[in-house]
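>>> Provide a 3D model corresponding to the input given below.
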Amino acid sequence: MEWIQRLNDAMSYVEENLTGEISLEGAARRAACSAYHFQRMFPYMTGISFSEYVRRRRMTAAAMDLAEGAKVIDTATRYGYDSPTAFNRAFQSVHRLPPSAAQARGAALRAFPPITFTLSIKGENAMEYRIEEQASFRVVGFAMRETMTLEDCFKKVPGFWGQTAGELPRLAALMDGSGPMGILGVSACDGGAFSGYYIAAATQAPAPEDMAEYHVPAGTWAVFPCRGPMPQAMQDLQRRIISEWLPSSGYEYAEAPDIEVYSADNCHNEVWLPIVRKK
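Down below sits the predicted model:
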């Protein structure tokens, strides 16, 4: 229940600052986790990104102000938009009509209420897992180093795998058992921030000139087998882990990389979630 309360504290932070500054870091502090992990957890729990939620809440409040007679330019400024054009675009993305139309009596507007997290009783479908204590290891492979939201990952990572498909035999040849066995998808986390996505293999061999290396720190992971067509099965499992397993597990997200492990036969794939015992 403490985890649920912390998420609701983050939602209170949004409501308290609809006309002020709202940052991912500020919400994460209220949720008592890193910005990186809050950004990853929020869409799994709600179905939308944090930035989209903030926009919907602000445009819901803005519509109410306009309907009560507020001027468009004043409302844009009130909700943090220096440019009327940007405000118009954001407003139309939510309400499907321009801000000026919201001032008319009978305008058809849309309202997105504040999100409240509650404990949902599930469990009809079992989730298999094991806890792994893993020593630090090094991975070598191909890196995509750019700032990405979870939605960006869903769109860009499958394409990155497609671009790298021809190199997978080279990666397989590097595997030496120094870490998880398989081709790895590593969402690197350094200092609580996303630092890149690697398609790689655990190895102690020197990195070829066209590859990058990354050191995964020692830690504890919850490991979940993944079955079904990729990448949808992997994404669906990750949603269940965050929304169903983690809240009641006695663990919380650790400051370490998320890892996907893909076997040669594609029948023994796994999700490795970094965890630490709740204090």
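>>> can we go C-alpha only for contacts and neighbour counts from here?
Will do.
>>> how much space between Glu21 and Glu209?
For Glu21, the distance to Glu209 equals 44 Å [C-alpha to C-alpha, to the nearest Å].
>>> who has more neighbours, those two?
Glu21 (11 against 6; other C-alpha atoms under 10 Å).
>>> before we move on, which element is the more buried one in?
Taking DSSP states H and E as the definition, one finds Glu21 inside no helix or strand.
>>> ok, now Glu213?
Short version, using DSSP H and E: Glu213 is in strand 212-216.
>>> Give me the helices and strands touching that strand, please.
strand 137-144 (3 or more C-alpha pairs under 8 Å, 6 or more residues apart in numbering; DSSP states H and E).
>>> quick one: whichever helix or strand comes after the strand it packs on to chain centroid distance?
Per DSSP H and E, the first helix or strand lying C-terminal to strand 137-144 is helix 150-164. Relative to the centre of its chain, helix 150-164 is centred 14 Å away, using C-alpha atoms, centre = their mean, to the nearest Å.
>>> What's the end-to-end length of stretch 111-119?
First residue to last in stretch 111-119 (C-alpha to C-alpha) measures 24 Å.
>>> Apologies, that question was intended for stretch 239-259.
14 Å.
>>> rewinding a little: pull the residues that contact the strand holding Glu213.
Under the criterion C-alpha atoms under 8 Å, 6 or more residues apart in numbering, residues 136-143, 207, 256-257 lie in contact with strand 212-216.
>>> all strands of the stretch 51-200 of the chain, in order?
130-134, 137-144, 183-190, 193-202 (DSSP state E, counting those that start in this stretch).
>>> and the third one, which residues are buried?
Neighbour-count burial for strand 183-190 flags 183-189 (criterion: 16 or more other C-alpha atoms under 10 Å).
>>> Max pairwise distance over those residues: which two?
Greatest spatial distance in the buried residues of strand 183-190: Ile183 and Cys189, 18.6 Å, computed using C-alpha to C-alpha.
>>> quick one: the closest residue in space to Phe160 that isn't next to it in sequence and Trp161, what's the gap?
Excluding the flanking residues, the one nearest Phe160 by C-alpha to C-alpha, 6 or more residues apart in numbering is Met144, at 7.8 Å. For Met144, the distance to Trp161 equals 10 Å [C-alpha to C-alpha].
>>> quick one, what contacts Gly196?
Here Gly196 is in contact with 143-147, 187-189 (criterion: C-alpha under 8 Å, 6+ apart).
>>> want to put them side by side, so please do this one too:
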Amino acid sequence: MLEKLNQAMEYIEGRLGQRIEAAELARIAMTSEYHFRRMFSALAGMPLSEYVRRRRLTLAGAEVLHGERTLLEVAVRHGYSSGEAFARAFRAMHGVGPGEARRAGAVLRSQPRMSFRLVVEGSSSMEYRIVTKDEFRVVGRRARVPLVHEGANPAIAEFVRGIDKETVARIAALSDQQPEGIVQVSDNLAESRAEGTELDYYHAVVTGADAPDDLDVLVVAAGTWAVFENSGPFPEALQYLWRDVFTQWFPSSPYRSRPGPEILRVRVSEDGAQGDAELWIPVEPTTA
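All right, here's what the predicted structure looks like:
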């Protein structure tokens, strides 16, 4: 998988002055476009579109300083249809406009070319199982919240505090299948998964039962799930679990992610310092 990802990175480098389609990169990597975007964001720490933009503007910055081409020629060479669009993008990355950079010999920012490699640390192992589920419902309370990569999510914490105990008890009573009990469900995330982008968060249960009219419902199609378990400091270890699934497990597994909600079942210690987690990720075989 990593070899194919690096072939896609080579393709990006060869077409920085042209339109780059994520679908073509996914074809080179021999995976789905959805999984390619997810994998890239997890491994690179930024969305695909942001990496391409930074690489273009890094090369454009060097040409601006070199001074052989006009600013419009540099803009067109790096995929910008107008000098104005190029100037805005250039300033957003480098902090100065291209004309100012050429006159003043400014210090510019650089995005290094990326390649991926697997680092085997051997200090921990990941426990997982593959589960096939029929269609089910996620039933509970829903809120639109920003994505937070590390530390507590204040918006989620405030939302959960606002659900009264009687409603929580009614929701919990609907649980009738794995994962059992109250779960945290993330759905409808932005493709980039960038910090601050929004998602649908459900404080809910997984059930086959009909839902009361006053509760929110998400119908989930039948499919295959990879289920991971870990324990550690709360919430950091649980958030790192998401990262490790995409940066360590997927590159060496015969599965790829598919569209669908991600389900997290957490049990926190009485002092709130430790947590046991069970993370359900929708997957499909890479040969599918």
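>>> on that earlier part again, tell me which two in the contacts of strand 212-216 of the first structure are the farthest apart.
Ala207 and Ala256 (22.1 Å).
>>> Pick out whichever of those two has more residues nearby.
Neighbour comparison, Ala207 of the first structure and Ala256: the larger count goes to Ala256, with 25 against 14 (by other C-alpha under 10 Å).
>>> quick one: secondary structure of that one?
coil (DSSP: H, G, I helix; E, B strand; the rest coil).
>>> quick one: the residue nearest the centre of the second structure from Ala42 of the second structure, how far?
The residue lying closest to the centre of the second structure (C-alpha atoms, centre = their mean) is Arg193, at 3.6 Å. Going from Arg193 of the second structure to Ala42 of the second structure by C-alpha to C-alpha gives 9 Å.
>>> swap in Thr224 of the second structure?
With C-alpha to C-alpha as the criterion, Thr224 of the second structure and Ala42 of the second structure are 21 Å apart.
>>> Then Ala89 of the second structure?
24 Å.
>>> Kindly report the same for Gln274 of the second structure.
Taking C-alpha to C-alpha, one finds Gln274 of the second structure at 25 Å from Ala42 of the second structure.
>>> ok, these two, which is more surrounded?
Higher neighbour count among Gln274 of the second structure and Ala42: Ala42, with 21 against 18, using other C-alpha under 10 Å.
>>> ok, the more buried one - contacts?
So Ala42 of the second structure contacts 243, 246-247 (C-alpha under 8 Å, 6+ apart).
>>> just to revisit the earlier point, let me have the buried residues of strand 183-190 of the first structure in CSV, adding distance to Val157 of the first structure as columns.
What follows is the buried residues of strand 183-190 of the first structure, written out as CSV (distance: C-alpha to C-alpha, whole Å):
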residue, distance to Val157 of the first structure
Ile183, 14
Leu184, 13
Gly185, 9
Val186, 11
Ser187, 10
Ala188, 13
Cys189, 16
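>>> returning to what we had before: indicate which one of the strands of the stretch 51-200 of the first structure is closest to Ala76 of the first structure.
strand 193-202 (31.2 Å).
>>> Now do the longest helix along the first structure: which elements does it pack against?
Longest helix in the first structure, counting residues (DSSP state H): helix 50-67. Packing partners of helix 50-67 of the first structure (3+ C-alpha pairs under 8 Å, 6+ apart): helix 35-46, helix 72-78, helix 84-95.
>>> Same list, those helices, but as a markdown table with distance to Leu66 of the first structure please.
Formatted as a markdown table, these follow (distance: least, C-alpha to C-alpha, whole Å):
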| stretch | distance to Leu66 of the first structure |
| --- | --- |
| helix 35-46 | 28 |
| helix 72-78 | 7 |
| helix 84-95 | 11 |
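>>> Which among the ones you listed is found nearest to Leu273 of the first structure?
helix 35-46 (11.2 Å).
>>> Enumerate the positions of the longest helix of the first structure that are buried.
50, 53-67.
>>> which residues in the first structure does stretch 119-129 of the second structure match up with?
Taking TM-score structural alignment as the measure, the first structure aligns residues 120-130 with stretch 119-129 of the second structure.
>>> What's the separation between the aligned partner of Ala42 of the second structure in the first structure and Cys153 of the first structure?
Using TM-score structural alignment, the partner of Ala42 of the second structure in the first structure is Tyr44. Taking C-alpha to C-alpha as the measure, Tyr44 of the first structure falls 13 Å from Cys153 of the first structure.
>>> tell me the contacts of the residue lying farthest from the centre of the first structure?
Distance from the C-alpha centroid of the first structure peaks at Arg105, with 39.7 Å (C-alpha atoms, centre = their mean). By C-alpha under 8 Å, 6+ apart, the contact list for Arg105 of the first structure reads Ala67.
>>> 10 Å instead?
Residues near Arg105 of the first structure by C-alpha atoms under 10 Å, 6 or more residues apart in numbering: 67-68.
>>> now swap in the one 3 residues further on and tell me
The contact partners of Ala108 of the first structure, taken as C-alpha under 10 Å, 6+ apart, are 95-97, 101-102.
>>> Next: Ala92 of the second structure.
57, 86.
>>> Mind doing that once more with 7 Å?
Listed by C-alpha atoms under 7 Å, 6 or more residues apart in numbering, Ala92 of the second structure has no contact partners.
>>> and it, how far is that from Pro179 of the second structure?
45 Å.
>>> so which strand or helix has Asn8 of the first structure?
Short version, using DSSP H and E: Asn8 of the first structure is in helix 2-16.
>>> what about stretch 204-222 of the second structure, distance to the chain center?
Between the centre of stretch 204-222 of the second structure and the centre of its host chain there is 25 Å, according to C-alpha atoms, centre = their mean.
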